[in-house]
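Q: have a look at this fold, sequence not included:
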């Protein structure tokens, strides 16, 4: 990375990687309680500036840490490591709003199955991270908690919908943070905040709304400050759960071990600078990603531009997105739906108005797109593309209306670099690749082969090595317009 090390004034423990912190926990050199107190201190230092985790539950975390010390208690893979959970996912006894006014006071009695799994494997929940209403959109704000701000420049958008998760990681409020992804909700905020966000293959991580059990596009996944930490968290999240119809058993080999296989000289990258002309990309972003590809080639990777036919990608994605919102919201309590923001209600209306021809065309397009990517994977290990077509915009802008010289019509249009992986069910990851001239981090998207998370993580570690990552934690850069 080519930026001066930013100032960091928080607890030393908060600057550790998740892998390092778990190592200390296992050796008994630090306790979960000590990590919780360090995280609480860091939250108090930073959250007034960025509003990343508006619902902390430190007392619940302290009680969970005490339970971990009971005799013969199996502390799991995370061994008592504190982490954040996105405010779309239920945590028993903790306010869970989904960012919507109708659920502002909702406190669930039970946790989402994914939270149960994470806690069973030694994770300790610190609190709920901020999200746009029901995760709709890539600007993290809602009527209950207000906006989350980009810690690199608090005038700017941290993206979303896992914006609170990314912002909290960047400043050291937690060692790991959970998120979810449909149109880039793990990848885009990771790119804007300089961390790592992985969208897994559908079915690898079980969790989320039960009524969307057969929807492949929305997935739960890990976010962390490094590729190794992300792999550790993925190890904690995965496993077959019969409550979810798409769930499948994972490979028994740890994903964390895959990171050690990273070898730049054997990595073959297929470059999609604007996803075959289907995605809008600003000139400065194109330059950043072109330079990143050149750096990878100079480091020994094979880089070639590939040209699959990705026509129809946006249409296919939007139809599937509409089906998701229709499935989730058609039967929701009208009192909750009454308070929806305009863009969320528009999502629902689009979904409910779908014609059979729209659905059939979407399925046919997706099948063709999948075949096109498979042809590419016969020659390359991963596909590389921008995570998003533009750099962060002011936090007051709900969505970006012009990218790559194109005027955009819909509030998701500026995120179309993320649509391919979602539409065809491929794993994808965002990893930092340096800084813009303004000192903001830039993320590179790598798209892996079907159910190819292990190889994808190894490729991401190659990129991280070439660019000198991961980035260190830092104090928020509080700026004023």
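A: Okay, I see it. Please read these numbers as outputs of a predicted model, since none were measured by experiment. Numbering: from 1, shown residues only.
Q: when you work out contacts or count neighbours from here on, use the C-alpha atoms and nothing else.
A: Will do.
Q: now the residue nearest in space to the middle of the chain: closest residue in space, sequence neighbours ignored.
A: Against the mean C-alpha coordinate of the chain, by Cα atoms, centre = their mean, the closest residue is residue 186 at 1.6 Å. With sequence-adjacent residues excluded and distances taken as Cα to Cα, 6 or more residues apart in numbering, residue 186 is closest to residue 197, at 5.1 Å.
Q: try this one next to it:
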């Protein structure tokens, strides 16, 4: 059985994750066959995409054979090939973090989120490309890249989870893990026309997080369909005593088609192209307006409104800069010549910050969060673009201007996503209907309400064309 998901240059492609999971659980197909097929697609198409830094063919097939030998399905992801972003540790599998400093680094243990994926039955087939340490607009580093956009190989797949996004969009794997600080799951998902979830902080426990009480960075889920994203999120989610953000008892995750989920027409939907502070390309604004009109046809009137976000840009810059400088300065000391320019810029932005400036940024973040809470007292979903620009040529590097208007710095183009990072509300990214380059939307909901967002996204996917579409066969990806 084949789904409408198809790989680049192919009339048919692999089944979606939900379909594959059902077939694997019923033993209609072996894990080895499914994993080998994914590895073969990677071998065929990835030389042009450069989505993967490391592929573990031998280890993945061995893991699949162990699953086939089990008496019953190991978990909900039994036998599904999954890709992991190359900033996340994987036991006995090279993890470079996109840096020459870790070019030969092989961790001894799995990151807890990888351990959860494996416990759910997933098979890690390889590590996906990222800018160095996940900091950069273009998915490239001195080891690998740049990763190409499956819809136009000249263009960027986005940063920093661009390798994961390209691998999923091109049908190389059905599911991929990503991370998101300022938009690193959402922007690549939008550029590559796939679904992503950046959950409420604590929904996916991170017991190894150094700054345990701050939730600016998050694991994320990347898939081709809403149901697939929900499947992976459920497998990754769960508390851990070592992560204080996970102590909250969030509502359980339900399947997107759950009869308990409210109908789209019952939700109160608002939309904002820029939160009043984000620089936005004219093309993005026009495509956003068209997408909102399409949503209104399903959900009813869409209010144009947003919370007051005036304090967000300065607060995010300070918090991000301080955390990056603290996390990397000692690690890279004396080896700065090995770093890429975006990492050096980010480190420089954090030097000289005072404790008072950091605490003032935290206070501004608290005020912003309370404004979002008040805003959502009378709204259920807030819709915004997933990026301020359309995909640009990889060769152009960082985003320094939009429509000829210079930006303040290399973070400015992320304003439309980092505003939501600050408040920690969950976001589902969904591709808007398009016959051209993909264009993504952020669907933002209240903390803990991922199930509601996924149900709304599933309705838009099924009834209004907000769905992944295969990259064009003319792209000629592969040798």
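A: On my side now, so go ahead. Keep in mind that what you see is a predicted model, and the values were worked out from it rather than measured.
Q: wait, the residue nearest to residue 186 of the first structure sits on residue 187?
A: Yes: counting by Cα atoms under 8 Å, residue 197 of the first structure sits close enough to residue 187 to count as a contact (5.0 Å).
Q: okay, and the common contacts of the two?
A: Residues touching both residue 197 of the first structure and residue 187 (Cα atoms under 8 Å, 6 or more residues apart in numbering) are 429-430.
Q: name the residues that touch whichever helix or strand the residue nearest to residue 186 of the first structure is part of?
A: Residue 197 of the first structure belongs to strand 196-199 when assigned by DSSP states H and E. With contact meaning Cα under 8 Å, 6+ apart, strand 196-199 of the first structure is reached by 180-181, 184, 186-187, 189-191, 219-227, 230, 427-432.
Q: measure the residue lying closest to residue 86 of the first structure once chain neighbours are set aside to residue 38 of the first structure for me?
A: Once flanking residues are discounted, residue 86 of the first structure sits nearest to residue 129: 4.7 Å by Cα to Cα, 6+ apart. With the distance defined as Cα to Cα, to the nearest Å, residue 129 of the first structure ends up 18 Å from residue 38 of the first structure.
Q: those two: who's more crowded?
A: Counting neighbours by other Cα atoms under 10 Å for residue 129 of the first structure and for residue 38 shows that residue 129 has the greater number, 29 against 20.
Q: what sits against that one?
A: With Cα under 8 Å, 6+ apart as the criterion, the residues that contact residue 129 of the first structure are 52-55, 84-87, 162-165, 168.
Q: which ones among those lie within helices?
A: Residues from those lying in helices, with DSSP state H as the criterion: 163-165, 168.
Q: out of these, who's nearest residue 407 of the first structure?
A: Using Cα to Cα, residue 163 is the member of these that sits closest to residue 407 of the first structure, with 24.7 Å.
Q: so what's the residue count around that closest one?
A: Neighbour count for residue 163 of the first structure, taken as other Cα under 10 Å: 37.
Q: I figured it hits residue 148, correct?
A: Yes: contact between residue 163 of the first structure and residue 148 holds when scored by Cα under 8 Å: they sit 6.8 Å apart.
Q: what do these two both touch?
A: Jointly contacting residue 163 of the first structure and residue 148 under the rule Cα under 8 Å, 6+ apart are 52, 130, 140.
Q: the closest residue to the second one other than its chain neighbours and residue 395 of the first structure, how far apart?
A: So that's residue 130 of the first structure. Sequence neighbours aside, residue 164 is the residue nearest to residue 130 of the first structure in space, at 4.5 Å (criterion: Cα to Cα, 6+ apart). Distance check for residue 164 of the first structure against residue 395 of the first structure: by Cα to Cα, it reads 13 Å.
Q: need the overlap of contacts for those two.
A: By the contact definition Cα under 8 Å, 6+ apart, residue 164 of the first structure and residue 395 are jointly contacted by residue 158.
Q: compare those two (neighbour count), which wins?
A: Neighbour count, other Cα under 10 Å: between residue 164 of the first structure and residue 395, residue 164 has more, with 35 against 21.
Q: for the more buried one, what are its contacts?
A: Taking Cα under 8 Å, 6+ apart as the contact definition, residue 164 of the first structure lies against 51-53, 86, 129-131, 140, 148, 158.
Q: quick one: which two of those are the most distant?
A: In those, two members sit farther apart than any others by Cα to Cα. They are 86 and 158, at 14.6 Å.
Q: okay, those two: which has more neighbours?
A: More neighbours sit around residue 158 than around the other of residue 86 of the first structure and residue 158, counting by other Cα under 10 Å; the figures are 36 against 26.
Q: ok, back up a step: which residue lines up with the residue nearest to the centre of the first structure in the second structure?
A: Alignment of residue 186 of the first structure against the second structure is given by TM-score structural alignment, with residue 185 as its counterpart.
Q: wait, doesn't its match sit right on residue 192?
A: No: with contact taken as Cα under 8 Å, residue 185 of the second structure and residue 192 are classed as non-touching, separated by 10.8 Å.
Q: SS state for the residue sitting furthest away from the middle of the first structure?
A: Most distant residue from the mean C-alpha position of the first structure: residue 71, 35.9 Å away (Cα atoms, centre = their mean). In the three-state summary, residue 71 of the first structure is assigned as coil, counting by DSSP: H, G, I helix; E, B strand; the rest coil.
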